[in-house]
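> sequence and predicted structure are below.
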Amino acid sequence: MASVSNSKIKLTYPGGQTAKASVGELKSVDPTWEPPACWYEPVFSPKHQDSKAWDCGRIMFWQDAGTIPKDKNAPTPETLATFAYDKVKVPDTEVELKPEGKSTVKLPTWAWLDKATFKDVTVRADLPGTGLWAVTTAKPVALHLEPGTEDAKTFPASGDCPVNEDGSIGDPYKKGNAGQDPPCGIQYLGATSGEPYELKASITWEISWEGTGGAKGDLPDGTFETTQDMNVQEIQSINR
């Protein structure tokens, strides 16, 4: 039996690849979703072309060159789209925070991501000898914050920060914002003691695809999570 690692599917990245020093794999929000377990691919010469299978029932069979077998395990544009989805790499970048390093009890911490940080990620998959192709696109649509303790508030209350029209998330803190609630952020109500809180920030990526013959569709959203240590101090005030 042939392993999927021997697949002849060719992957390209129309928008350029995410920097290898900082990448992560998406996790589908649908726990039951998996990339295709098997499909048939052409092998050998174009003159006498047959197909190979990976756990598909038939190991080999003859097929006219340039044609797609009439079989439930025949490759389709969606097959390639789901294969490409499994190869999507997204930026692994920490959320920018203000104040940095250490927050203060009951004072809001602003959180944001610059519009240049998260862009659409595209992966194209082509299966030579079949004319089949698909382009899978992952589009960032939301940031979700979990403070790492129940003794905290999030802004918005749901913890879900949508993407702005310009592609950014939240707003950078500016002078004059003191005392205001951030459009995206957290407020810790208790100080850390020894161990920092673990702030979890997960980006939701909306997945769509298009392929041969005008075929197109959607796949389950994907998420990628990062964790940041948060130290929270308490400021003492003296009343006279």
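Cool, the structure landed. Everything numeric here is computed off the predicted structure, so don't read it as measured data. Numbers count the residues shown, from 1 in each chain.

> C-alpha only now, for contacts and for neighbours.
Noted.

> so what does the lengthiest strand in the chain touch, helix or strand wise?
As assigned by DSSP state E, the longest strand anywhere in the chain is strand 216-233. When contacts are defined as 3 or more Cα pairs under 8 Å, 6 or more residues apart in numbering; DSSP states H and E, strand 216-233 sits against strand 27-28, strand 102-104, strand 197-211.

> swap the cut-off to 10 Å and go again
Secondary-structure packing of strand 216-233 (3 or more Cα pairs under 10 Å, 6 or more residues apart in numbering; DSSP states H and E): strand 23-25, strand 27-28, helix 77-85, strand 89-91, strand 102-104, strand 132-146, strand 185-188, strand 197-211.

> tell me who's in contact with the spatially most central residue of the chain.
What sits nearest the mean C-alpha location of the chain, by Cα atoms, centre = their mean, is Leu26, with 4.1 Å. Shown in contact with Leu26 (Cα atoms under 10 Å, 6 or more residues apart in numbering): 85-90, 138, 203-205, 221-225.

> cool, and Ala178?
Ala178 makes contact with Leu107, Pro108, according to Cα under 10 Å, 6+ apart.

> adding another structure so you can compare the two:
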Amino acid sequence: MLRGRAVLVLGGLVLALLAPTKAAVADGPSGGVACTPRKLDCDVSVEVPGKPAGTKPGKPANGGGGGGGKPTCALDGEPVPCTSHLGQFNAADACYWRLKDPQPKTRAEAEFTTGLPEDWQPGDPGKFYDVTCPGADRQLMGGMTYSETGPDGGGVDVRALADQAVEALRLEGADIGIAPKPDGVGLVGMPVWIWNRPGETHTGPASASASAGGVTVTAKAKVRNVTYRMGDGGDPVVCTAPGTPYSKEFGMRVSPDCGYRYERPSATVDGGRYKVTAVTTWDIDWEGAGQSGTLTTTRDASTSVEIREAQALNTR
């Protein structure tokens, strides 16, 4: 018989790491909304115990080219400014369109205008544009043009259409998987496994398009990484892969790609649980009507875990 010897209860340790326990304290529901509809720089978050609180549509990452990046345009395969003193570049005819100011008010002022109907009268819904078509052998093209729809069949703002395509991606924060489970209990020093459950809006790649006036802009997004802050003040965990879901047969092994160890129990923080926050960084490319751009944006999610000290028993 053993006397006065401390024996770690390994069976209880494994059970505590993996199985739910009624003693676990769940987070209370919380949430917040700070959003203007159809804006990219807003937060919408709803937190449910044990579930991620995603932000939609989210904020641009600091220094990450938020706002869609600078669009680029091309003429005969060479980059050209999308906007200049000549107006807005229109990929459909490779010309610059600028609304004429002031607009002609008489037939005489509108003389020699391309596309002007014979029955045109002041007050008709069309507009007059100064059109300039740069490039070799195109010097005689352009001039004052009358159009009821404007360039690209409607004067489409390609950059605004890109914003719509990005919003249509419906990107979310990580769908956090974690062992110990949020409704279970983990132990100090034991491996914690973290992963982002697969899903187009959680792990990508994701693609969406927006169309107007015959122009279509497509946005494609992929996750660069997920940064987990574990709630104990330790260094963040940056995971470039989605992570490996925990399974019982892994026992006490360390996660091969996204893991952590707590060095003190969560009883030391308010509520007795560590809040785990995941920040997903998305890289987005968009293109349409001869223009293209890039965007880096982030989405947040969170869950929580309870961590206790491993208990020792004295056996006699």
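The structure has been received and is ready for your questions. These numbers were taken from a predicted model, which means no experiment stands behind them.

> before we move on, the earlier item: which of the contacts of Leu26 of the first structure still touch in the second structure?
Contacts conserved in the second structure for these, counting by both residues aligned by TM-score structural alignment, their matches' Cα atoms under 10 Å: Asp86, Lys89, Val90, Gly222, Thr223, Phe224, Glu225.

> out of these, who's the most crowded?
Val90 (27 neighbours; other Cα atoms under 10 Å).

> gap between it and Ser22 of the first structure?
8 Å (Cα to Cα, to the nearest Å).

> ditto for Glu225 of the first structure
As judged by Cα to Cα, Glu225 of the first structure and Ser22 of the first structure stand 13 Å apart.

> one more: Gly185 of the first structure?
Gly185 of the first structure sits 24 Å away from Ser22 of the first structure, going by Cα to Cα.

> give me the element Thr145 of the second structure is part of.
Under the criterion of DSSP states H and E, Thr145 of the second structure resides in strand 142-147.

> picking that back up, what is in contact with Glu225 and Ser22 of the first structure at once?
Asp92, Thr93.

> stretch 132-141 of the first structure against the second structure, how far on average?
On superposition with the second structure, the mean distance recorded for stretch 132-141 of the first structure (mean Cα distance after the TM-score superposition for the first structure) is 1.9 Å.

> any idea which of the kept ones among the contacts of Leu26 of the first structure is closest to Val232 of the first structure?
Using Cα to Cα, Glu225 comes nearest to Val232 of the first structure of these, at 21.5 Å.

> can you tell me, leaving aside adjacent residues, what's nearest to that closest one?
Excluding its sequence neighbours, the residue lying closest to Glu225 of the first structure (Cα to Cα, 6 or more residues apart in numbering) is Ser202, at 4.0 Å.

> which one in the second structure is aligned with that neighbour?
Alignment note (TM-score structural alignment): Ser202 of the first structure maps to Val279 of the second structure.

> contacts only, for that match.
54-55, 61, 173-174, 225-229, 238, 298-302.

> how about stretch 12-21 of the second structure: buried residues?
Neighbour counts using 16 or more other Cα atoms under 10 Å place Leu13, Val14, Ala16, Leu17, Leu18, Ala19 of stretch 12-21 of the second structure among the buried residues.

> export the residues you listed to CSV and tack on secondary structure and distance to Ala179 of the second structure?
What follows is these, written out as CSV (DSSP: H, G, I helix; E, B strand; the rest coil; distance: Cα to Cα, whole Å):
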residue, secondary structure, distance to Ala179 of the second structure
Leu13, helix, 13
Val14, helix, 11
Ala16, helix, 10
Leu17, helix, 7
Leu18, helix, 7
Ala19, coil, 9
